[in-house]
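Engineer: the amino acid sequence is not available; the structure is as follows:
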């Protein structure tokens, strides 16, 4: 423990300008903003091993943030956090309990504070900076006990933190699309999973969200309140066919389904999707198939939904490039928003990133907050059973109490 760590515990109230003066002194005199309690303990006790966890000053501030902080105290604490970020503090380093600073605030019920917003903003800045140096999307991951930033696996069904080497990730169906497309899948009651690993590709707890997604993209079927002469919709990623069943009920003129996995395509054939007169099945990845549609130049969509497995956020950015050429001027785009959804703070970072990225394409993104607290996905067990929806699933891909349902359309000028 050092004076820096003690300072961040706010033993003396009120928290005023004296804290800023002392913190500035420590940082200007060479104490790293990421200097951890564990490192200090090892140094004081002559322990040469590297610390296995990272309780940083920012973690301590989040742990000790006074629940009854006055407006002035909150301002000072926010300035302290800003100063730490200025000197290189990490927004996503994890402590011994596996919590980032933002996670600590979430668990304390302090998401409403300016400090939490500042941490989210720091996450957005870090991602944008990493892009500039051609790095991948930032995410929290542990490797042999050390907290560090690793590549985000960020498909819309984002999986939870997992310890894997890069070589292992290349053969992991949840991380590599090539590995996923060659993996065997199994349809079981209420879920579609990978045969070998039991990764949850899709699960029926998403049904209400799929219904919401269908209703959203069909908003693009209307022009000035009147139904379009021809309504064409596209769903990317069939999975269990949940949203496609809702789409079929609305009887669009053309219903395009893009799906790449051979086991899913076989299921679609068996269930008669190929035989439906208004259905067009695009066999292959969306990158292959949508480029062909763009080249034709005569297919445009009122609504597009995106819900794939094992794709990264950078793939979504590539999709945005294609989307602007295939969406009608009044069309609507939506997607299963599981980006970073195993941690609330990461989920909030992605919410901001998606909006910023879409705005670069002349698209606006609004979110509807859907309360998931009473959903089966957040229950310890299902009614009439002793198990959780995540039983036997390798990695839960949803851990948040609120779902940010996206609606994307062209900006109106």
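Structural biologist: Structure's in. What do you need? The structure presented is a predicted model; accordingly, all values stated were derived computationally and were not measured.
Engineer: every contact and neighbour count from this point should use C-alpha atoms.
Structural biologist: Noted.
Engineer: please identify the helix or strand for residue 147.
Structural biologist: For residue 147, the host element (DSSP states H and E) is strand 146-151.
Engineer: equivalent analysis for residue 5, please.
Structural biologist: Residue 5 is part of helix 3-7 when elements are defined by DSSP H and E.
Engineer: next: residue 128.
Structural biologist: Element membership for residue 128 (DSSP H and E) is helix 114-132.
Engineer: who does that helix touch, helix- and strand-wise?
Structural biologist: Applying 3 or more Cα pairs under 8 Å, 6 or more residues apart in numbering; DSSP states H and E, we find helix 114-132 packed against helix 71-86, helix 101-107, strand 138-143, helix 344-359.
Engineer: quick check: angle from the shortest one to helix 344-359?
Structural biologist: This points to strand 138-143. Inter-element angle recorded for strand 138-143 and helix 344-359: 140 degrees (by axes from the mean of the first three to the mean of the last three Cα atoms, to 10 degrees).
Engineer: please apply the same query to the first one.
Structural biologist: Relative orientation of helix 71-86 versus helix 344-359 (the same axes, to 10 degrees): 70 degrees.
Engineer: okay, now the one to match up with it:
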């Protein structure tokens, strides 16, 4: 019987190690930093965790979740080991690396949350954090806000988050801490000169007329921020047409776009990521791109997105009924991963056929599904069999895709 107990304990230990992967901290600002800064940050965090009588299971679990969200290359145990190598040179490198960086505020919050999880006397840890904060030139008003924010995180309390936000200095972005606060803050809005974020805990229909600002028009949403993040929003394009112009980075996460005759426009944007989004019932092209460097569609669903048009010349022209660019060669990268297209394509009321039915832009498409995707002529007649009857242009790449009752890939 002993061998069964030993095997069960072995499996329990494996499950314990895998648990952190299920609750990985996503979108920590450290994840976008170079390895040198990640190493400094995480080593110092491990040092703080061990300062008072070692580290308990709750603290280790948080460290594992943070580290997995930041890097897949190094384990928590390895960072804990590296922390034993800390010396005065390490301290100097840490202070020089972060004293002028906004990331130091995230470090203080991570440290305070980590300390609060300790089951021993944490006074030593708090004193250590205070001394580091002083070296990092964090002011008293900034510390007050970070402490209040950490308390709201520990208690998962939105009222305390709101109280903390009232004390937030203008130089600290609340958006930075969204990796914690999204779990308990039902509505999160952050507006800065070059950034705009709006996030709901659950998908919520949002009328942009509720929020008056310089980037909103009466029936459109023209956004020119450098960085835009929208999450869990339901947007009716009939009432509010979306146009993103001159953006460095756009992230639309788990949003639903109710279609109409209005397309969603992206102009002069560098990096676009649409993940977990739903697009349905578009009567025009869903996405129109102009001079976009890179766009990624990940785990998105397109349902009944059909471009209705009238073209009386040019058989087998590239259509781009869902994703379109007037100058497709200007779109450097189009990636489509794990997406679904159902009942999508085009309808021409004239007797002329179309190719590149889904997109007229060359793209790399992987692990996606295409169900009943065609172009129709004379309103309801499917285009005839032809080598040009395709979903994408000829130079597109296809890998592990499935096609059910649809035109061929390219």
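Structural biologist: Structure received. In this text the structure is predicted, and so the values were computed from the model without any measurement.
Engineer: please state their TM-score.
Structural biologist: Remark: TM-score between the superposed chains equals 0.26 [TM-score structural alignment, normalised by the length of the second structure]; 167 aligned residues with a Cα RMSD of 6.3 Å.
Engineer: re the thing from before, okay, buried residues for the helix holding residue 5 of the first structure please.
Structural biologist: 4-5, 7 (16 or more other Cα atoms under 10 Å).
Engineer: now the element after it, going C-ward?
Structural biologist: helix 17-28.
Engineer: that following helix versus helix 71-86: what angle between them?
Structural biologist: 10 degrees.
Engineer: counting by contacts, list what helix 17-28 of the first structure packs against.
Structural biologist: Packing partners of helix 17-28 of the first structure (3+ Cα pairs under 8 Å, 6+ apart): helix 3-7, helix 71-86.
Engineer: can you give the contact residues for the first one?
Structural biologist: Helix 3-7 of the first structure is touched from outside by 19, 22-23, 26, 37, 57, 60, with contacts defined as Cα atoms under 8 Å, 6 or more residues apart in numbering.
Engineer: quick revisit: looking at the helices and strands packed on helix 114-132 of the first structure, which is buried most?
Structural biologist: helix 101-107 (a mean of 22; mean count of other Cα atoms under 10 Å).
Engineer: elements contacting that one?
Structural biologist: helix 57-64, helix 114-132, helix 344-359.
Engineer: tell me what the last one is packed against?
Structural biologist: It stands for helix 344-359 of the first structure. In terms of contacts (3+ Cα pairs under 8 Å, 6+ apart), helix 344-359 of the first structure is packed against helix 101-107, helix 114-132, strand 363-371.
Engineer: redo that, cut-off 10 Å
Structural biologist: helix 101-107, helix 114-132, strand 138-143, helix 313-326, strand 363-371, strand 402-410 (3 or more Cα pairs under 10 Å, 6 or more residues apart in numbering; DSSP states H and E).
Engineer: looking at those, which is buried most?
Structural biologist: It is helix 101-107: most buried of these by mean count of other Cα under 10 Å, with a mean of 22.
Engineer: and of the helices and strands packed on helix 17-28 of the first structure, who's closest to residue 290 of the first structure?
Structural biologist: Comparison of these against residue 290 of the first structure by Cα to Cα identifies helix 71-86 as nearest, at 41.7 Å.
Engineer: report the buried residues of the strand holding residue 147 of the first structure.
Structural biologist: Quick answer for strand 146-151 of the first structure (16+ other Cα under 10 Å): 146-150.
Engineer: quick revisit: could the helices and strands packed on helix 344-359 of the first structure go into TSV alongside distance to residue 235 of the first structure?
Structural biologist: Listed next are those as TSV, based on distance: least, Cα to Cα, whole Å:
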stretch	distance to residue 235 of the first structure
helix 101-107	34
helix 114-132	28
strand 138-143	28
helix 313-326	12
strand 363-371	18
strand 402-410	15
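Engineer: so which of these is nearest residue 86 of the first structure?
Structural biologist: So among those, helix 114-132 is nearest, using Cα to Cα, at 10.1 Å.
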